[in-house]
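[1] quick one, fold the following:
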Amino acid sequence: MSISKFGKRSFRNVASKLLRLSSLGEKSSEVVGKDGSAIIHATAPTAKPLYEIVRDLPRLFPRSLAESKRDYATFHSNVDLMQLELLRTLPFFERTGYNKRAYLRKTEIDSDGNYINELVIEPANVDPNKKRKRLIFVHGYGAGLGFYLKNYEHLPLLDDSWSIHAIDLPGYGFSSRMDFPFQFPRDDTSVVCDWFISRLRTLFEKRGFDKSDNIVMAHSMGAYLMAFYLNKYPDSVKKMVMCSPAGISRSQYSINNNITEDISSGKEEIKLKIKKVPWWYTKLWDRNISPFVLVRKTGILGSKITSGWTYRRFKPILLNKENNYEQFEKLHRYSFAIFNMKGSGEYLLSFVLECGGDPRSPLENSLFSSDANKFGIDNAGIKNSSCEWVWVYGANDWMDIHGAERVTKDFLMNNRKKSRVVTIPESGHHLYFDNYPMFNSLLIDEMKSLQ
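    The predicted model follows:
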């Protein structure tokens, strides 16, 4: 399961924070310099005192009760509509008269009839004899394919030589919400990851994605999974765009570090003050009490609670020149729908990340390391793959860009792999949305490089 920098005084409350965590959003910790000035560093969210929760309740959740009731009714009468109405804001979705077309399809991935939901964008006049390259979107924790609307809207298919495929991971979005058969810490993380990878492999094979002419754009937790997928199937991806990936390295500004620590910044000594996560929140995290429980357990108030996250996350749509209220509204309803569905794939979170967002086992020390065997990992797939790596972070990202820099320098380039690290300005963890024009430009350049 995706937030501009703000100081700890502006935190809303635990509920709102949980919803931010649902897409691995970022916050900032306050760093005080010698002169008393504030310096900001992005870190993972932390909890908020109860009195502040009560104080902020009246302004926390902007959606009206009437609208929340309406959303609840739609969810229970026709939940599929909440995805369709969002995608219908794309002018070429299920319509003719454009140079490209978009539609949904479902691919069964097991004998129980479970399926993966996919959005396909392809040239309007499909030539069956023309081989097309693929740009594949894989979302992050708590998210769904609908979050990339601004990318689908503006990305070209480059002379009809490309198609775009966006998937909902197993147990996410509008894919089947099967029972999640694992429990932390009883089950091993590698077994849980294999559960996802085997289902993704079935999709890739059935859809013909198992060829090398693919660019995969994977965000956050999706990037974590796709790194393991590539290691197991090294010839299936030509370029891997790791968009603010989860699980790569521990942040030096982790909320699990000491509450106060001194950091030298060359010209001055600064003191970093970070509030530690309450013990009870860690217990909830480890027991898979996911952020979406708040939405699922509050009935007609679920959409109103969701607005504590969506009205901030998608607000830029209302502020830019498009001022697209319809998309803003549909993105909220879509978010409520996928947050309110049965919990399934989201339970991967506690296996991969500690409470607060740091990895339990950083990939820079395991999968992307010459010492991978010490962790029981055979990373021969990545070592032997010809895949090119592009690591992309927001300038205000709380994910640690330095981990990607170390992986690039110390592992990938040492193994003669092409790898580079890119920063997108004016963006955070959800850089694909925060600065979608520049992010789209990056993707177009990567597509052109394979022409």
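
[2] going by C-alpha atoms from here, please, whenever you check contacts or count neighbours.
    Will do.

[3] those strands in the stretch 251-400 of the chain, which residues are they?
    Along the stretch 251-400 of the chain, counting by DSSP state E, counting those that start in this stretch, strands occupy 260-264, 269-273, 388-394.

[4] for the last one, name the packing helices and strands.
    Strand 388-394 sits against strand 239-243, strand 419-424, with contacts defined as 3 or more CA pairs under 8 Å, 6 or more residues apart in numbering; DSSP states H and E.

[5] list the buried residues in that strand.
    For strand 388-394, the buried set under the neighbour-count rule, 16 or more other CA atoms under 10 Å, comprises 388-394.

[6] nearest to Ala223 among these?
    Nearest to Ala223 out of those is Trp391 (CA to CA; 10.0 Å).

[7] residues contacting the closest one?
    Under the criterion of CA atoms under 8 Å, 6 or more residues apart in numbering, the contact partners of Trp391 comprise 241-244, 404, 419-422.

[8] one more time with 7 Å
    When the contact criterion is CA atoms under 7 Å, 6 or more residues apart in numbering, the partners of Trp391 are 241-243, 404, 420-422.

[9] please give me the structure for this one as well, since I'd like to look at both together:
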Amino acid sequence: MLLIKRYLMDPESLRRQIMNVYKCYMWKRAFHSNRSLLEVKRREKSLQRKILERILRPKEENAVKKSGFKLWSSHLNNPHKTYMRLEELQRRIMEEVHVEGIKKNDKLFNEINQWHFQNENTSTVRTPTLLIHGYAASSMSFFRNYPGLSKHIRNLYSIDMPASGLSSVPSLEINTTTPLPLDIKFIGENKFKVPYTINANHNKFVIQMYEDFYLDRIEQWRIDNKLGKMNVVGHSFGGYLSFKYAVKYPNSVNKLCLVSPLGVERNIWSVNNNFHSNTLYTIDFKNPNSKFYSKRNMIPKYLFEQQFHILRMMGPLGAKLCWNYIMAAYSRVPSLAYKEYIFELFYGKGGIPEVTTDIFKALFSRCILAKDPLMDSLQYLNVKKLLIVYGQYDWMNKKAGMFMVKEVEQFKELSRRSKLFRNTFFRSQSFFR
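    So this is what the prediction gives:
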């Protein structure tokens, strides 16, 4: 409570204190690992620090300030009210979206919330094209792309994935025994070993069951819409799922576009590695094509386990920090309704259902590296064309994408647009035509 009061009374003072503690922590790490002064300065602008800055002090320009107490008190409700707010905010967002042809919103069989943009006057892209959003997001992530894309794509679809946005929340059923998980013991700065071997096939089978929660429902959605082969565009976690969908249902995918895809890198957390027990291995921090690859930083276990629930546990402070982050992260997006929509997802009760976070934790490590990386399944990909897109300031691993396209035997292309950023679709509205 003291921390909350201090923030509400003097947020700038608290921000400075936290940033000073963070800097001391970084200098201490540098000293103990014998890193140079220049390396420390480079790391000061790490992803973690950027997020911390966004949370504690959003950019003043175009920032809409809201009371943490009012945000918190207005969200002491049940998931149904969160759903109603999301529904209203979706309506407000899409009212401002003007497209070529017909714009239609349905909840197919009361399960998948979908948008269909039909433009009979274009012949540029005749193949139906599906947009798949990332983690903790929805079809609204692409709202600024719809006008540009609908000019060139005859039938454009965008959906809220199961347990996302306004789609229903199916139950998660894993009908098998829980496998012994991969356990990695770190030794020093760059060594590790596994205390026991795992059943790789069983672990991979369970991972596929978690993935099928999404993949099978995407396929059923395609069948329900009476679509043949379609182009699939997936962003971030949606890119990971789009790739896995193309592998499982090769007859359903024509062209595949991965925008800043998550889970590309081979890494030490992969269940496909077959490490020997109690053998000392050296971590490779540079090569995302190596099974010994890992990142230096891990999300603390408690934060990874609790995720968005922590914000609600923090009361008014959590609401304020969440709003600050959204104001900073989406500062270039002019729509206030969209920012309020994101707040409902992140902070609203039931905005991000527990099943969504459970699946994500089952598929990724605390380094946000996939337990069944895309690069371990390249030999099974069979699409007409593959396009991988990264932004200039993308925090996804572009080097992994370069390795990936070198290994794919079909037609391949890696696009690095000089003016694209992490949220590519917000700044390049006609990119995928």
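
[10] now tabulate the helices and strands packed on strand 388-394 of the first structure in TSV and tack on mean neighbour count and distance to Lys131 of the first structure.
    Output for those, formatted as TSV (neighbours: other CA atoms under 10 Å; distance: least, CA to CA, whole Å):
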stretch	mean neighbour count	distance to Lys131 of the first structure
strand 239-243	25	18
strand 419-424	18	27
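
[11] quick revisit: closest one to Thr89 of the first structure among the strands of the stretch 251-400 of the first structure?
    When those are compared by CA to CA, strand 388-394 sits nearest Thr89 of the first structure, at 26.4 Å.

[12] find me the equivalent region of that closest one in the second structure.
    The alignment of strand 388-394 of the first structure onto the second structure (TM-score structural alignment) covers residues 385-391.

[13] what does Ser350 of the first structure align to in the second structure?
    Residue pairing (TM-score structural alignment): Ser350 of the first structure is matched to Lys361 of the second structure.

[14] how far away is its match from Trp395 of the second structure?
    Summarising the geometry, the distance separating Lys361 of the second structure from Trp395 of the second structure, computed by CA to CA, to the nearest Å, is 20 Å.

[15] between those two, which is the more surrounded one?
    Between Lys361 of the second structure and Trp395, counted using other CA atoms under 10 Å, the more crowded position is Lys361 (16 against 13).

[16] how close does the aligned partner of Ala227 of the first structure in the second structure sit to Arg433 of the second structure?
    With TM-score structural alignment as the matching criterion, the partner of Ala227 of the first structure in the second structure is Phe243. Note on Phe243 of the second structure: its distance to Arg433 of the second structure, by CA to CA, is 20 Å.

[17] between those two, who's got more neighbours?
    Using other CA under 10 Å as the criterion, Phe243 of the second structure and Arg433 rank with Phe243 on top: 27 against 12.

[18] list the contacts of the more buried one.
    Counting by CA under 7 Å, 6+ apart, Phe243 of the second structure has no contacts.

[19] what's the mean deviation for the helix or strand it falls within versus the first structure?
    For Phe243 of the second structure, the enclosing helix or strand under DSSP states H and E is helix 237-248. Plainly put, helix 237-248 of the second structure ends up 1.4 Å away from its match in the first structure on average once the two are laid over each other (mean CA distance after the TM-score superposition for the first structure).
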